[in-house]
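Q: got a predicted model here, sequence first, then my questions.
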Amino acid sequence: MPSLLEKTTFTLSLLLACQWAVADEVTQEWERLIRKDFKDGCVTHLDPYLLSNGTNGVRGTAWLVQTCEGNFEYGATYLPPDVHPEELERISVRRKQQLRPLAPVQLKRMYF
C-alpha cells in the first residue's frame, strides 16, 4: 500500500505534468500568432526573454522577434477561463515596438 508521501508525490507529479502540457500549448499558440504578423518564412528567431506566471494561472511573456523586416518586441498573455471570464481572448499577442538595427552580439547583451 502506498504511503501518504508517495500518494502526494504522485499527485503533484500529475499536476505539474498537466500544467506543463497546457503551458506548451499556450507557448505554441503565442509563437503561431507572432509568426502570423509576418509573411511566411520571415521570422528567423523567436525568443522569450521575460516570463511571468501568476498563482491564478495568468501568464505573460515578452518576446524578442528577429525577422526579415527587422527586430521587434512582443508581449503575450494567457488568461485562464476562470480569470476575467468576460474576456473573449484567452491567448493574445501584441507588438510593442520595432527595435533599432542591432548586431546579434548587441541583441544578446540586451536580452539574454
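A: Everything's here; your move.

Q: use CA for all of it now, contacts and neighbours both
A: OK.

Q: now name the helix or strand holding the closest residue to residue 100 other than its chain neighbours.
A: Here the nearest residue to residue 100 in space, its sequence neighbours aside, is residue 71; by Cα to Cα, 6 or more residues apart in numbering that works out to 7.4 Å. Assigned by DSSP states H and E, residue 71 falls within strand 70-78.

Q: which residues does that strand contact?
A: Strand 70-78 is contacted by residues 26, 30, 34, 58-66, 90-101 when judged by Cα atoms under 8 Å, 6 or more residues apart in numbering.

Q: are any of these buried, and if so which?
A: 26, 30, 34, 59-66, 91-93 (16 or more other Cα atoms under 10 Å).

Q: and the angle for the helix ranked longest in the chain with strand 70-78?
A: Taking DSSP state H as the criterion, the chain has its longest helix at helix 4-36. Inter-element angle recorded for helix 4-36 and strand 70-78: 140 degrees (by axes from the mean of the first three to the mean of the last three Cα atoms, to 10 degrees).

Q: putting a second one here so we can go through both:
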Amino acid sequence: MPPLSRIALALTFLLTSTAGAANDEISQEWARLIKADFQDGCVSRLDEYLSTFGSNGVRLGTWLVQTCEGNFEYFANYYPPGVKPEKKRIDVSRTQKLRPLTPAQLRKMYSLKG
C-alpha cells in the first residue's frame, strides 16, 4: 500500500489541473462573463491557466485576459446546486490589472502555448 503522502499528492494532482483550452459550458460562461466587462471587440485573448475541481462539484478557475485596456487576471467560480447556496452559482471577478508585459513574457509567466 502506498504511503499516505503519495496518496495525498496523487489527489492533489487529480483535483488540480492546468487547462489551456477548456471548452465546456462552465468555461464558456466564464468567458462570456469576462468579455461582458469590456466593450465589444476589446478582448483579444482569454486563457484559463488554472482550474481546480472539487469532489463536491465545485470548480474554481483563474484566467489571464488580454484586452485593449491592458492585461488582467480574473478569478472564476462555479458552485453546483445545493453547495454554498449563499454564493452565486457561477461568477467571475477581476483580481488585478497587470503591468505591461510583452506577449513572450506573458507566455512564460503563465505557461501559455503560442
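A: Here it is on my side, so go on. Worth saying up front: this structure is predicted, and the values here are computed from it rather than measured.

Q: before we move on, the earlier item: so what's the residue count around the residue nearest to residue 100 of structure 1?
A: Residue 71 of structure 1: 19 surrounding residues under other Cα atoms under 10 Å.

Q: and the longest helix of structure 1, what's buried?
A: 26-27, 30-31, 33-35.

Q: over to stretch 77-94 of structure 1?
A: In terms of neighbour count (16+ other Cα under 10 Å), stretch 77-94 of structure 1 has its buried residues at 77-79, 91-93.

Q: re earlier: now distance to residue 13 of structure 1 and secondary structure too, for the buried ones among the contacts of strand 70-78 of structure 1, in a markdown table please.
A: Output for these, formatted as a markdown table (distance: Cα to Cα, whole Å; DSSP: H, G, I helix; E, B strand; the rest coil):
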| residue | distance to residue 13 of structure 1 | secondary structure |
| --- | --- | --- |
| 26 | 20 | helix |
| 30 | 26 | helix |
| 34 | 32 | helix |
| 59 | 21 | strand |
| 60 | 24 | strand |
| 61 | 25 | strand |
| 62 | 28 | strand |
| 63 | 29 | strand |
| 64 | 32 | strand |
| 65 | 33 | strand |
| 66 | 36 | strand |
| 91 | 26 | strand |
| 92 | 29 | strand |
| 93 | 30 | strand |
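
Q: of all pairs in the residues you listed, which one is the farthest apart?
A: For those, the farthest-apart pair by Cα to Cα is 59 and 66; their separation is 22.4 Å.

Q: helix, strand or coil for the counterpart of residue 83 of structure 2 in structure 1?
A: Using TM-score structural alignment, the equivalent of residue 83 of structure 2 in structure 1 is residue 83. Counting by DSSP: H, G, I helix; E, B strand; the rest coil, the backbone at residue 83 of structure 1 sits in coil.

Q: give the contact list for residue 83 of structure 1.
A: Neighbouring residues of residue 83 of structure 1 by Cα under 8 Å, 6+ apart: 56, 58.

Q: look up how far residue 17 of structure 1 lies from it.
A: Distance from residue 83 of structure 1 to residue 17 of structure 1, counting by Cα to Cα, to the nearest Å: 21 Å.

Q: distance from the longest strand seen in structure 1 to structure 2 after superposition?
A: Counting residues, the longest strand found in structure 1 (DSSP state E) is strand 43-53. Once fitted to structure 2, strand 43-53 of structure 1 is off its aligned match by 0.4 Å on average (mean Cα distance after the TM-score superposition for structure 1).
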